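A.B. asks: Coordinates only, no sequence provided:
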């Protein structure tokens, strides 16, 4: 099926999604590590709109944005399907994937970055989104049933990356008492290949978040000063 290259940063959970999907499909690929502090010409050329990872290069053609890449992988390599076959279930998986990226992930990040009076409200908002996700996994081993699928890959950063985010952001979101179903799912996921086989060193993720928090807080402070 041609040459496959992945432009990625190991500390990024959206990049990990693509690695997991490729490994589940048995697709051989070349990992091309990218520095977000010194973006390569290839990255800027391949994703001129957002200028960020991950980017998949298939026979030289670039595909950007992790959810788009996941669907491309699923449609190109038919073995071990990621998305459900039933049209309704496929639509439902896409809906919750968007919800995770636009509400859960953004909410968790904002809660970590927030300081002072706004932190409690940001944490509460993040908890509300996680509670909705927790209901979706109730009574199931994985979001799609008994096998890892699309939504598990999308939310797969929770067991590892969220724990680091909590540490760096000085907060506690994910507990067995609050979200028993997500907690059980997280334990299952972390014991499963390829997830457990493609995790970056924790220290590198800690530094990754610290740099991200510093940049986000600096930008927020600059915007507040302008207003």
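C.D. replies: Alright, I've got the coordinates. Keep in mind it's a predicted model, so treat the numbers as computed, not measured.

A.B. asks: CA atoms for contacts and neighbours, from now on please.
C.D. replies: OK.

A.B. asks: In terms of helices and strands, where is the closest residue to residue 113 other than its chain neighbours?
C.D. replies: Leaving aside its chain neighbours, residue 113 sits nearest to residue 213 (5.6 Å; criterion: C-alpha to C-alpha, 6 or more residues apart in numbering). Residue 213 belongs to helix 202-226 when elements are defined using DSSP states H and E.

A.B. asks: What ranges does this structure have for its strands?
C.D. replies: Assigned by DSSP state E, the strands in the chain fall at 4-8, 30-33, 55-58, 61-64.

A.B. asks: okay, those in TSV with mean neighbour count and distance to residue 89 next?
C.D. replies: Rendered in TSV, the data for the strands of the chain read as follows (neighbours: other C-alpha atoms under 10 Å; distance: least, C-alpha to C-alpha, whole Å):
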stretch	mean neighbour count	distance to residue 89
strand 4-8	22	28
strand 30-33	14	32
strand 55-58	22	26
strand 61-64	18	24
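
A.B. asks: take a look at this one as well, against the first:
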């Protein structure tokens, strides 16, 4: 079997990108991280990002053997399903899994959004 190519289009300040990297590390998946210039300090977003996420033009993007996936929660679910041999990322019981998804959604909407909005204002003004 040939080696799989896993690339994450990344921004180290993004909690959403960090979520994807944590999932990949938990699963023991080797990957290459490509830092994106979201704030335009070094020329702006790469052509690869714009091609891989033409709708939102944002990170994270996971490229698995050249196929792009967008949105951190979708990417993490994909990672969990694609590399099932190691420990699952979510609980096995449906109720516990639903509770975990509730808290993931809460953190996305309340905590991460607040923190990332703060960073955006700080770094772009």
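C.D. replies: Looks like it came in fine. Values in this document were obtained by computation on a predicted structure and should not be read as measured data.

A.B. asks: from memory the residue nearest to residue 113 of the first structure sits against residue 111, does it?
C.D. replies: No: at 10.7 Å, residue 213 of the first structure and residue 111 do not qualify as touching, with contact defined as C-alpha atoms under 8 Å.

A.B. asks: residue in the first structure matching residue 46 of the second structure?
C.D. replies: Under the alignment defined by TM-score structural alignment, residue 46 of the second structure is paired with residue 40 of the first structure.

A.B. asks: which ones are touching that match?
C.D. replies: residue 34 (C-alpha atoms under 8 Å, 6 or more residues apart in numbering).

A.B. asks: how close does it get to residue 154 of the first structure?
C.D. replies: For residue 40 of the first structure, the distance to residue 154 of the first structure (C-alpha to C-alpha, to the nearest Å) stands at 26 Å.

A.B. asks: same check, this time on residue 55 of the first structure
C.D. replies: Distance from residue 55 of the first structure to residue 154 of the first structure, counting by C-alpha to C-alpha: 16 Å.

A.B. asks: Show me what the helix holding residue 213 of the first structure is packed against.
C.D. replies: Here helix 202-226 of the first structure touches helix 106-113, helix 163-169, going by 3 or more C-alpha pairs under 8 Å, 6 or more residues apart in numbering; DSSP states H and E.

A.B. asks: Of all the residues in that helix, which ones are buried?
C.D. replies: The neighbour-count criterion (16 or more other C-alpha atoms under 10 Å) identifies 205, 206, 208, 209, 210, 213, 216 as the buried residues of helix 202-226 of the first structure.

A.B. asks: The second one and residue 169 touch, don't they?
C.D. replies: No: counting by C-alpha under 8 Å, residue 206 of the first structure stays clear of residue 169, with 10.1 Å between them.

A.B. asks: what's the burial count for the equivalent of residue 28 of the first structure over in the second structure?
C.D. replies: The equivalent of residue 28 of the first structure in the second structure is residue 30 (alignment by TM-score structural alignment). As a burial measure, residue 30 of the second structure scores 13 neighbours (other C-alpha atoms under 10 Å).

A.B. asks: ok, residue 30 of the second structure - contacts?
C.D. replies: Under the criterion of C-alpha under 8 Å, 6+ apart, the neighbours of residue 30 of the second structure are 6, 24.

A.B. asks: Roughly how far does it sit from residue 83 of the second structure?
C.D. replies: 12 Å.

A.B. asks: Likewise for residue 54 of the second structure?
C.D. replies: 27 Å.

A.B. asks: Those two - which one has more neighbours?
C.D. replies: When residue 54 of the second structure and residue 83 are compared for neighbours, residue 83 comes out ahead with 14 against 11, by other C-alpha under 10 Å.

A.B. asks: Residue in the first structure paired with the more buried one?
C.D. replies: Under the alignment (TM-score structural alignment), residue 83 of the second structure maps onto residue 77 of the first structure.

A.B. asks: got the contact list for its match?
C.D. replies: Contacts were defined as C-alpha under 8 Å, 6+ apart; by that measure residue 77 of the first structure touches residue 25.

A.B. asks: Reformat the strands of the first structure into a markdown table and put distance to residue 73 of the first structure next to each item.
C.D. replies: Putting the strands of the first structure into a markdown table (distance: least, C-alpha to C-alpha, whole Å) gives the following:
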| stretch | distance to residue 73 of the first structure |
| --- | --- |
| strand 4-8 | 11 |
| strand 30-33 | 15 |
| strand 55-58 | 9 |
| strand 61-64 | 10 |
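
A.B. asks: so which of those strands comes closest to residue 132 of the first structure?
C.D. replies: Of all the strands of the first structure, it is strand 61-64 that lies closest to residue 132 of the first structure, at 28.0 Å by C-alpha to C-alpha.

A.B. asks: how about that closest one, which residues of the second structure does it hit?
C.D. replies: Mapped onto the second structure with TM-score structural alignment as the criterion, strand 61-64 of the first structure occupies residues 67-70.
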